[in-house]
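Asker: Provided below are the primary sequence and the corresponding predicted coordinates.
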Amino acid sequence: MTSQAIGYMDSGVGGLTVVKEALRQLPYESVCFIGDQARLPYGPRPAEQVREFSEQLGQFLTAKNIKMFVIACNTATSAALEYLQKTLPIPVIGVISPGSRAAIKATKNHRIGVIATEGTIKSNAYEKAILSKDLQNKVFSLACPKFVPIVESNEYKTKIAKQIVDESMAYFKGTDIDTLILGCTHYPLLKPFIQEAVGPDVKLIDSGAETVSSVSLLLDYFNLANESSHKELPDRYFSTGSADRFKLIAGNWLEMDDLNVTHVPVESLSLK
């Protein structure tokens, strides 16, 4: 049981920011990741549709005999976490609660910013999670729909990316936030531009990285941690879009050139 892979899903490559942290924090745990690039972005889609897509990806990875399912997508977490926790036969974890807890711990003046997709912002998931733990906080939320396409097109290091980030982050001028949650797993790839735009005194919270710490705790709690001093299974990556495009972006971000990437047709993901 303990040698099984941990499953991760995202609407595209953004969830690889979670995987990158998992590879660092949990080096002996195997990875089984699927990115739904053929149907991204999830942010503008109705919550019910995002839930359906998430369930499809969850069933796909569960069939690969994973031992835990990580929804490495904030939009999918807000739409599907509670449902999948009830319906899948393995532990399921999302990225919103870990990111919220980290922000509450980090803030000194109780003024917290959140940037995320339209779907996540519309759900008020972060604001609800933060205020449920500490009503002293004031939350400033901003949807950044242009960020995901920049990352998925592999343009996240360009001047255009910097311009879009600067224009978006102008929203926070005058809010006096001291903490900003990157509420989409694509956004850490834009972290240098975001940090420059909001200034060095604002603490950036990577919700995906915080999630891996929770995964580590849950592996111990459920007695699921790999007991070997090496990976028992190879890491596997799947994409509903172009495997070559996924491999290019993923290879750059993870600093690996030998990724095992397989294309999965969307039609094969129908719910059973």
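Answerer: Now that the structure is in, tell me what you want to look at. Numbers count the residues shown, from 1 in each chain.

Asker: From now on I want contacts and neighbour counts done on CA atoms only, so please keep to that.
Answerer: Noted.

Asker: for the stretch 151-272 of the chain, what spans make up the helices?
Answerer: 159-169, 191-198, 207-221, 243-254 (DSSP state H, counting those that start in this stretch).

Asker: Of all those, which one is nearest residue 93?
Answerer: helix 207-221 (7.5 Å; CA to CA).

Asker: One more to weigh against that first structure:
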Amino acid sequence: MTHTQPIGFIDSGVGGLTVVKEAIKQLPNESILYLGDTARCPYGPRPAEQVIDYTWQMTRFLLEKNIKMLVIACNTATAVALDEIKAALSIPVIGVILPGSRAAVKATSNHRIGVIGTAGTIKSHSYERALKAKSPQTTVISLACPKFVPIVESNQYHSSVAKKIVSETLRPLKNKKLDTVILGCTHYPLLKHMIQNELGSTIRLIDSGAETVGEVSTLLDYFDIAQQSDQDVIPTHEFYTTGSPKIFDEIANDWLDLPNISSNHIDLGGK
């Protein structure tokens, strides 16, 4: 493994771009390969076996591109596939659930933490287990938000429709005395302002994806595979999508401060 190999990021769609945004900020020397399975998004309602299969398909694609580390930048995929993929690969593999849980335990004062995510992530109880393992006295209130990912994937996250859906969906979390809420899906930071407005300014929102990049940085140093600025290699960023490159590029250009993002369409096969 060499320092100059890229870090691979996979997600069910465009959500993992929120993790990439943080990676570009925190790790400016690193080359990045990103694959979003937008054609088969959302993963949240799908059976676990199918999500594992799709996650393996994405992983194999990036392994062929010679990545030095894999970031599963999707909470649903992390919940069901991380352990299996981590055990099978020789490179470091990181998911988004543990870093988000750690940050929430650190942030809470009253030990009442909310988790919002896809149906698959909430059903897996992965956040609940991770939070309870670190802080047994914590009360965890979880809420599936199935309409959030489609809003983001269809590039409607600035719309009044999005505002209405966010408001209606988050109503059950009102008056639960929460002081911290985990954005347990990497798509959700694109709706962060609406979520914050709805829950109130006193609630601390934890971006699980952004927290993950701190862990990526630590592991790059631990395994001595970080790209050094003096290695005279200009970092590159490549984006792949199984869906429409046009919609992907519109969202990526809106979200990332990179010039002229142009994604490549690929077909992973299988529906």
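Answerer: Right, received. Where do you want to start? Bear in mind that the values here come from a model prediction, so they are computed numbers and not experimental data.

Asker: ok, back up a step: kindly reformat the helices of the stretch 151-272 of structure 1 as JSON lines containing mean neighbour count and distance to residue 181 of structure 1.
Answerer: Below are the helices of the stretch 151-272 of structure 1 laid out as JSON lines (neighbours: other CA atoms under 10 Å; distance: least, CA to CA, whole Å):
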{"stretch": "helix 159-169", "mean neighbour count": "16", "distance to residue 181 of structure 1": "12"}
{"stretch": "helix 191-198", "mean neighbour count": "18", "distance to residue 181 of structure 1": "11"}
{"stretch": "helix 207-221", "mean neighbour count": "20", "distance to residue 181 of structure 1": "7"}
{"stretch": "helix 243-254", "mean neighbour count": "17", "distance to residue 181 of structure 1": "20"}
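
Asker: Could you dump those into TSV with distance to residue 17 of structure 1 added?
Answerer: Below are the helices of the stretch 151-272 of structure 1 laid out as TSV (distance: least, CA to CA, whole Å):
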stretch	distance to residue 17 of structure 1
helix 159-169	18
helix 191-198	11
helix 207-221	7
helix 243-254	8
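
Asker: so which of these gets nearest residue 91 of structure 1?
Answerer: helix 207-221 (8.4 Å).

Asker: Tell me which of the helices of the stretch 151-272 of structure 1 approaches residue 6 of structure 1 most closely.
Answerer: helix 207-221 (9.4 Å).

Asker: how big's the offset between that closest one and structure 2?
Answerer: Helix 207-221 of structure 1 differs from its equivalent in structure 2 by a mean of 0.3 Å after superposition (mean CA distance after the TM-score superposition for structure 1).

Asker: what helices or strands is that helix leaning on?
Answerer: Judged by 3 or more CA pairs under 8 Å, 6 or more residues apart in numbering; DSSP states H and E, the packing partners of helix 207-221 of structure 1 are helix 16-25, helix 96-106.

Asker: So which of those helices is nearest residue 226 of structure 1?
Answerer: helix 16-25 (12.9 Å).

Asker: and that closest one, which residues are buried?
Answerer: 16-22 (16 or more other CA atoms under 10 Å).

Asker: What of stretch 37-52 of structure 1?
Answerer: 37, 40-43, 47, 50-52.

Asker: got the contact list for residue 186 of structure 1?
Answerer: 13-15, 17, 147-148, 151 (CA atoms under 8 Å, 6 or more residues apart in numbering).

Asker: just residue 99 of structure 1 next, same as before
Answerer: Here residue 99 of structure 1 is in contact with 181, 183, 205-208, 210-211 (criterion: CA under 8 Å, 6+ apart).

Asker: Distance to residue 113 of structure 1 for the contacts of residue 186 of structure 1 - can I get that in a markdown table?
Answerer: As requested, those are exported to a markdown table (distance: CA to CA, whole Å):
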| residue | distance to residue 113 of structure 1 |
| --- | --- |
| 13 | 24 |
| 14 | 20 |
| 15 | 21 |
| 17 | 20 |
| 147 | 16 |
| 148 | 18 |
| 151 | 21 |
